[in-house]
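Asker: Pasting the sequence and the predicted model now:
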Amino acid sequence: MSEPFKKLNGDELIQINKNRVEVTFKKGETIIKQGALAGHIAYIKKGLVKVCREHSNEELVLALESRGKLLGLHALYNQNVYNYSVYACEDISVCLHDINSIQSFIKTNCDFNSEILRHLSDEILFSHERMESLTLKQLHGRFADILLCLSLRIYKRKSFKIPLSKKDLAGITSMSQESLSRVVKDFIKDKIIEYKGNHITIFDYEKVRHLSRVG
């Protein structure tokens, strides 16, 4: 259960459970569409998603998110319109909560409201870090950042299999596939990581952290 929902009392939990639905999405399917009227707040129960801002045929990946993340919270204060899209990176399970129920608890439950605002604040801080990575860091620093994100935020281990192609990783790190391949080769040559298929193992966290810091 996400932290905000732990602040609800028994009656509120009964009400919110009456106004939610569990849905599965296939890899590549749209969970939230930028610009659409928001009817739900999405809670990721299982799987990996990417959060994107879209313009014409281009997309900027804002974040990768997994189990336990609430998505679409900004719509609670933004005229009920989603300002980003969310796509499934693999087959996932999502719990959709009715936005009207969430808004009613925000007005009547101060602890719940505080937790929602804390989540939004965390999103803003993460977005700042993400923009710093994409605009101020060199290629090796960007790849180090995504390694730390996958290892520490998403999978919480040093060895993991990701449902992302190298094309996906290139897009997330805002570099060409050729540049990504060169960077990956450097990390492998320096014995920082092992990368086979979609399986990554981090051997040297200190070097990854150093490259992330120096950019």
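Answerer: Thanks, I have the structure now. Residues are numbered from 1 along each chain as shown.
Asker: C-alpha from now on. contacts and neighbour counts both.
Answerer: Will do.
Asker: From Val86, how far out is the residue most central in space within the chain?
Answerer: Central residue of the chain (CA atoms, centre = their mean): Glu65, 2.4 Å from the mean position. Taking CA to CA, to the nearest Å as the measure, Glu65 falls 9 Å from Val86.
Asker: ok, second structure coming up, stack it against the first:
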Amino acid sequence: MPDFLREKTQLEYDFLNAKECLNMLTEDEKEILVQHKTDLEFKAGETIVKRGAVVNNLLYVTEGLVKLEVVNDHKVSTLGLVQSHSFVGLICCFAFKNFDFTAVALENTKVSFIEIDVFEKFIKSNGEFSMALIKHMSGIANGLFHRMTRLSQKNIDGALSILLLDFAKIYISPNYTLPVGRKELAEILGYSKESVINTLSKFNKEGILNVVDRKIEILNIKKLEQISILG
């Protein structure tokens, strides 16, 4: 695995892996959590939770990949991607009585629905868990701020480079199969399908990528990273 992916993956793991927060629970609390959670499986493309639903549970992804969507001025935008061992929209769940986002499975995904009342009791009674959760939520918020700021300043070349590198970090490999088609890629980035297709074709011709349908092989990570910065 290239050093770029190894370093980035470890950095993100330290801040964004919610499993470390759950490890701060006592054995009794872990047993209570297990008793008050429901595990469900979703196929690729299925909606996990819809915007407007009552927040009765926190959603924890044990396996798979999830896309978060928000609506602003009647326009749907992708807020981010959630991978395994992460909560879905955690920074929003304690602020509102209803989910302010929609979560969709990008691949076959397993999710634990944890009763929010039980979780709140852990926050009040376990200081170490609460502090770990605050640090975790701060890491998520910081990542979202940087992601939204970066993407807003990029052309299609830069934005697509960022997303392709994100997938490389998620799958911990420069070679992977995209979990979405060209249309979904365009929706995530806020560009047209044609722009995404043309940019992938250009990257392929320039030897930066080898693209076959949804299969991506990053041939020149340094060049792709440079485009993600300057594009």
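Answerer: Nice, thanks for sending it over. Note that the coordinates shown come from a computational prediction; the quantities given were computed from them, not determined experimentally.
Asker: Would you report the TM-score computed for these chains?
Answerer: Put the two chains on top of each other and the TM-score (TM-score structural alignment, normalised by the length of the first structure) is 0.93; 214 aligned residues with a CA RMSD of 1.6 Å.
Asker: picking that back up, what is in contact with Glu65 and Val86 of the first structure at once?
Answerer: 49-51 (CA atoms under 8 Å, 6 or more residues apart in numbering).
Asker: So which of those are in strands?
Answerer: Within these, residues falling in strands by DSSP state E are 49-51.
Asker: Looking at these, spot the one nearest Asp190 of the first structure.
Answerer: Comparing those against Asp190 of the first structure with CA to CA places Lys50 closest, at 29.3 Å.
Asker: any idea how far the aligned partner of Asp111 of the first structure in the second structure is from Lys169 of the second structure?
Answerer: Structural alignment places Asp111 of the first structure opposite Glu128 in the second structure (criterion: TM-score structural alignment). As judged by CA to CA, Glu128 of the second structure and Lys169 of the second structure stand 29 Å apart.
Asker: Which residue of the two possesses the greater neighbour count?
Answerer: Each of Glu128 of the second structure and Lys169 has its neighbours counted (other CA atoms under 10 Å); Lys169 has more, 19 against 14.
Asker: I figured the more buried one hits Leu11, correct?
Answerer: No - judged on CA atoms under 8 Å, Lys169 of the second structure makes no contact with Leu11 at a distance of 10.7 Å.
Asker: Can you tell me the SS state at the residue lying farthest from the centre of the second structure?
Answerer: Going by CA atoms, centre = their mean, the residue of the second structure most distant from its centre is Asp28, 30.1 Å out. In three-state terms, and counting by DSSP: H, G, I helix; E, B strand; the rest coil, Asp28 of the second structure is helix.
Asker: Show me what it aligns to in the first structure.
Answerer: Alignment note (TM-score structural alignment): Asp28 of the second structure maps to Asp11 of the first structure.
Asker: Of the ones in strands among the shared contacts of Glu65 and Val86 of the first structure - the most surrounded one?
Answerer: Neighbour max across those (other CA under 10 Å) = Val49, 26 neighbours.
Asker: How about the contacts made by it?
Answerer: Counting by CA under 8 Å, 6+ apart, Val49 of the first structure touches 64-66, 86-90.
Asker: let's see 6 Å
Answerer: Contacts here follow CA atoms under 6 Å, 6 or more residues apart in numbering; on that basis Val49 of the first structure touches 64-65, 87-89.
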